[in-house]
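*Asks:* quick check, what structure comes out for this input:
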Amino acid sequence: MELSVGEVAKRTGVKVSALHFYEQKGLIYSWRNEGNQRRYDRSVIRRVSVIKAAQQVGLSLEEIASAFESLPKHKAPSNKEWREMATAWRDQLEHRINQLKALQSDLDGCIGCGCLSLDSCNLRNPDDERAKAHIGESLLTNPEDPL
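*Replies:* Have a look, this model is predicted:
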């Protein structure tokens, strides 16, 4: 069964512009009918639902796209394929949860610390990660650096 972009938007609760964006990013796929209108397979509804759920737990569109690469593009993934993707995300989310718990433990000490040191701050420079690739640089001289 093929659906129009408006039908997909209505059934998923996502704006048409978001669907176009997801398609541009390679997260969902459509084809054009004889009238040059976008048409989607019904399986796109599940993909959009998974995208929304993944975003709610903090996964980026890049992470979602990477996970979707292993799924078939123009048909519904099997239960096994969804499960494998979910398992990878579960491990990734568990890692993030552990990082957030560590951050939560350090936050009280950091707020009262007042050290103003980007080099030794455990929140901005955990386990002195900056020292591995940025000898002598500081965050103040390179604000584009994500660490």
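*Asks:* could you use CA atoms for every contact and neighbour count after this?
*Replies:* Will do.
*Asks:* now the helices for the protein?
*Replies:* Taking DSSP state H, the helices of the chain run over residues 5-12, 16-24, 44-56, 61-68, 79-113, 130-133.
*Asks:* and this one, so I can compare the two:
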Amino acid sequence: MSELSISELRARTGVAASALRFYERKGLLHPARRAGGKRVYDEAAVEQIALIDLLKQAGFTLSEIAALVGPSGRSAPDWRAVVAAKLRELDDRVQRIQRAQQALRHALDSERDRLDDCPVHHRILRAHARALATAAQHAPL
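*Replies:* Presented below is the predicted three-dimensional model:
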């Protein structure tokens, strides 16, 4: 298995060396060894960085990633429950984004000079207000 310096790992992943060192401090990444006082990573670090980036894109915080996957890249025993919860969160976010897109598309397509004069715009806002109220009723205190 080949070894990578921190600059080679940066080049292979596009992640800044400062971020790689930060990941080490957070317990997300561990160099295979030190050679001449410098970090040396094994080839698996490339996939570890890719996993960290994917999880960040999915909305996981670095602390959540550290709890889910250790510096060795091995997943935590309860990883399925954590991932399922995050997927539900992402699905909810996608639905909210799609509703916002629909409202914005309507606004752009409206023939009215002012949105204030558009009955469909007001219907969209009333529906959204109802959704906000429903969410507030079901939110934990």
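*Asks:* of the helices of the first structure, give the one that comes closest to Asn33 of the first structure.
*Replies:* helix 5-12 (12.0 Å; C-alpha to C-alpha).
*Asks:* that closest one vs the second structure, average offset?
*Replies:* On superposition with the second structure, the mean distance recorded for helix 5-12 of the first structure (mean C-alpha distance after the TM-score superposition for the first structure) is 0.6 Å.
*Asks:* counterpart of Thr44 of the first structure over in the second structure?
*Replies:* Actually, residue 44 of the first structure is Val. It isn't Thr. Here Val44 of the first structure is matched to Ala45 in the second structure, going by TM-score structural alignment.
*Asks:* its match contacts Leu28, correct?
*Replies:* No. If you go by C-alpha atoms under 8 Å, Ala45 of the second structure and Leu28 don't touch, sitting 10.2 Å apart.
*Asks:* rewinding a little: possible to save the helices of the first structure as TSV with distance to Cys121 of the first structure and mean neighbour count?
*Replies:* Output for those, formatted as TSV (distance: least, C-alpha to C-alpha, whole Å; neighbours: other C-alpha atoms under 10 Å):
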stretch	distance to Cys121 of the first structure	mean neighbour count
helix 5-12	43	16
helix 16-24	38	14
helix 44-56	29	17
helix 61-68	28	16
helix 79-113	8	12
helix 130-133	11	12
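*Asks:* Serialize those to JSON lines and add fields for distance to Arg38 of the first structure.
*Replies:* Converted to JSON lines, the helices of the first structure look like this (distance: least, C-alpha to C-alpha, whole Å):
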{"stretch": "helix 5-12", "distance to Arg38 of the first structure": "6"}
{"stretch": "helix 16-24", "distance to Arg38 of the first structure": "10"}
{"stretch": "helix 44-56", "distance to Arg38 of the first structure": "13"}
{"stretch": "helix 61-68", "distance to Arg38 of the first structure": "21"}
{"stretch": "helix 79-113", "distance to Arg38 of the first structure": "26"}
{"stretch": "helix 130-133", "distance to Arg38 of the first structure": "47"}
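*Asks:* how about Val82 of the second structure, what does it touch?
*Replies:* Leu68 (C-alpha atoms under 8 Å, 6 or more residues apart in numbering).
*Asks:* what is the neighbour count of the nearest residue in space to Leu107 of the first structure that is not next to it in sequence?
*Replies:* Of all residues beyond its chain neighbours, the one nearest Leu107 of the first structure is Leu123 (7.8 Å), with distances taken as C-alpha to C-alpha, 6 or more residues apart in numbering. By other C-alpha atoms under 10 Å, the residues close to Leu123 of the first structure number 16.
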